[in-house]
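J.: Sequence and predicted structure below; questions after.
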Amino acid sequence: MERSVIRLIHCQKDIFCFSVPEECPSCGEELRGSRLQEAPVSLPSPFTNGHKSSCCLLVAPAHDNQNREFDGTSDLHTGISNTKGVVFNYTQDGVRRDQSGWERCVSVPLVRPDTFHLLAQWDQYMDRFSDAPTWDPAWHRFDKDDHNCFSFCLRYVNSVLAAEGRSALTRETFTHSFILPRMKRVSKYTTVYQHIQRHQYYVVDRQEDVTTSVGQ
């Protein structure tokens, strides 16, 4: 997904494409010189470079997905970045500290930019947590259901919350509040992108909720 998706509005339609066409694919009116309802805008991609996203939960296709695609069927892998963009992630071999491989993922910020005291301690928290026996395969084996990459991320987040004197998050709350909204946007964006690849355009009736869910 290297091309940008453009949204333009014409004849009460939301038209998604890679470049502004000469004619409206809905009504056939020439668009050159035609006054559009709004200026065309480029939609931000839901994907980010995890190594440039500090202090974030990162979601990416699992390593055994050869194409590393978010296709809705492949397993996903999660990790947490430190302030230097190193991604800590738990696997069957223990905790990895990846400096590459997370260039295209979904990012969930975990720290507000103005929380300076937490930013200053984030890497220390991360190193200490990752070195715990809990994540050493010799002490506790990886389990795809109960002791996995997501368990590692959630328990780290809750350890930071505890250090900050705040209440822990349940798996369900964290998933539904932070991860699912972003993954739904990924699904919609991917659907639109693939449709444009096949048919040049993706045209829908003008609806604020559709536009918002794809573009934000």
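T.: In hand now; what should we look at?
J.: From now on I want contacts and neighbour counts done on CA atoms only, so please keep to that.
T.: OK.
J.: check contacts around residue 204.
T.: 13-15 (Cα atoms under 8 Å, 6 or more residues apart in numbering).
J.: Residue 100 now?
T.: Residue 100 is in contact with residue 51, counting by Cα under 8 Å, 6+ apart.
J.: measure it to residue 2 for me?
T.: Here residue 100 is placed at a distance of 19 Å from residue 2 (Cα to Cα, to the nearest Å).
J.: Check residue 190 too.
T.: Remark: distance between residue 190 and residue 2 (Cα to Cα) = 12 Å.
J.: cool, residue 103 as well?
T.: Distance, residue 103 to residue 2, using Cα to Cα: 13 Å.
J.: Take this one as well and set it beside the first:
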Amino acid sequence: MDSKNVIKVSHCQKDIFCFFVPKECPECGMSIRGCRLEEAPISIPNPFSNGHKTPCCFLVAPAEENTHREFDGGTDLHTGITDTNGVVFNYTKTGVRRDQRGWERCISVPLVQPDMFNLLNQWDQYLHKFSGAELWDPAYKKFDEETHNCYNYSLMFINCILATQRRNPLTKDQFTQSFVLPRIKRACKYTTLCKDISKKQFFIVERLMRESEKDRGEA
């Protein structure tokens, strides 16, 4: 559903969200054409990406138990790390998996800047060595939903990379609050918006005034 592009059109003091630009305003019936520049249709960025096409990233996707594979704020999530070829390394009850498919719709957090050539050249080596450690062998230590899970695996790898860069490690709370939670919230809102649009073709809300418009009104 939310693979479609969401468009926002502003008209008659309303923000109209839809999957296509209507010829007429669904609120007042007047033509959309010829509207002011500030009312021109804009595309709402899609928060999802194909994890297999985003190398060297931290990924978040709905867990396999979520049959609809949706971000709705109430389902379990799964995390992984991509190598330079888009293979997703992720820790499960059976150990570390290397998925070449199944992560086509997820949240992606880039971990390497394009100009970090030395790190890019060694990324796969680091990831393979880390994933092959005894710590991730289920015969050595079992998967635990609270203390030894996919998120711990991903964050521990990220901190290992930070250590090679002589940078301070991130706590689970720091990484979650700064990089993960904002993206998950955006994805949940986008999913809900797509559902609302699908019900009636349009989702209409009162237009929020810009700060400058508020200031002029108060002057």
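T.: Now that the structure is in, tell me what you want to look at. Everything numeric in this text was worked out from a predicted model, so none of it was measured.
J.: Now render the contacts of residue 204 of structure 1 as JSON lines, adding secondary structure.
T.: Shown next, in JSON lines, are the contacts of residue 204 of structure 1 (DSSP: H, G, I helix; E, B strand; the rest coil):
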{"residue": "13", "secondary structure": "strand"}
{"residue": "14", "secondary structure": "strand"}
{"residue": "15", "secondary structure": "strand"}
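J.: Of those, just say which sits nearest to residue 158 of structure 1.
T.: The shortest approach to residue 158 of structure 1 among these belongs to residue 14, at 41.6 Å (Cα to Cα).
J.: Would you mind confirming that the closest one makes contact with residue 203?
T.: Yes. If you go by Cα atoms under 8 Å, residue 14 of structure 1 and residue 203 touch, sitting 5.8 Å apart.
J.: So which elements touch the strand or helix carrying residue 89 of structure 2?
T.: In this assignment (DSSP states H and E), residue 89 of structure 2 forms part of strand 88-92. Judged by 3 or more Cα pairs under 8 Å, 6 or more residues apart in numbering; DSSP states H and E, the packing partners of strand 88-92 of structure 2 are strand 77-82, strand 95-99, helix 150-164.
J.: Helices along structure 2, start to end?
T.: Assigned by DSSP state H, structure 2 shows helices spanning 117-131, 150-164, 172-175, 181-200, 211-218.
J.: who wins for proximity to residue 34 of structure 2 among those?
T.: Smallest distance to residue 34 of structure 2 across those (Cα to Cα): 21.5 Å, for helix 211-218.
J.: How about residue 158 of structure 1, nearest residue that isn't a chain neighbour?
T.: Nearest non-adjacent residue to residue 158 of structure 1, counting by Cα to Cα, 6 or more residues apart in numbering: residue 168, 5.1 Å away.
J.: separation between the one you found and residue 122 of structure 1?
T.: To residue 122 of structure 1, residue 168 of structure 1 is 17 Å away according to Cα to Cα.
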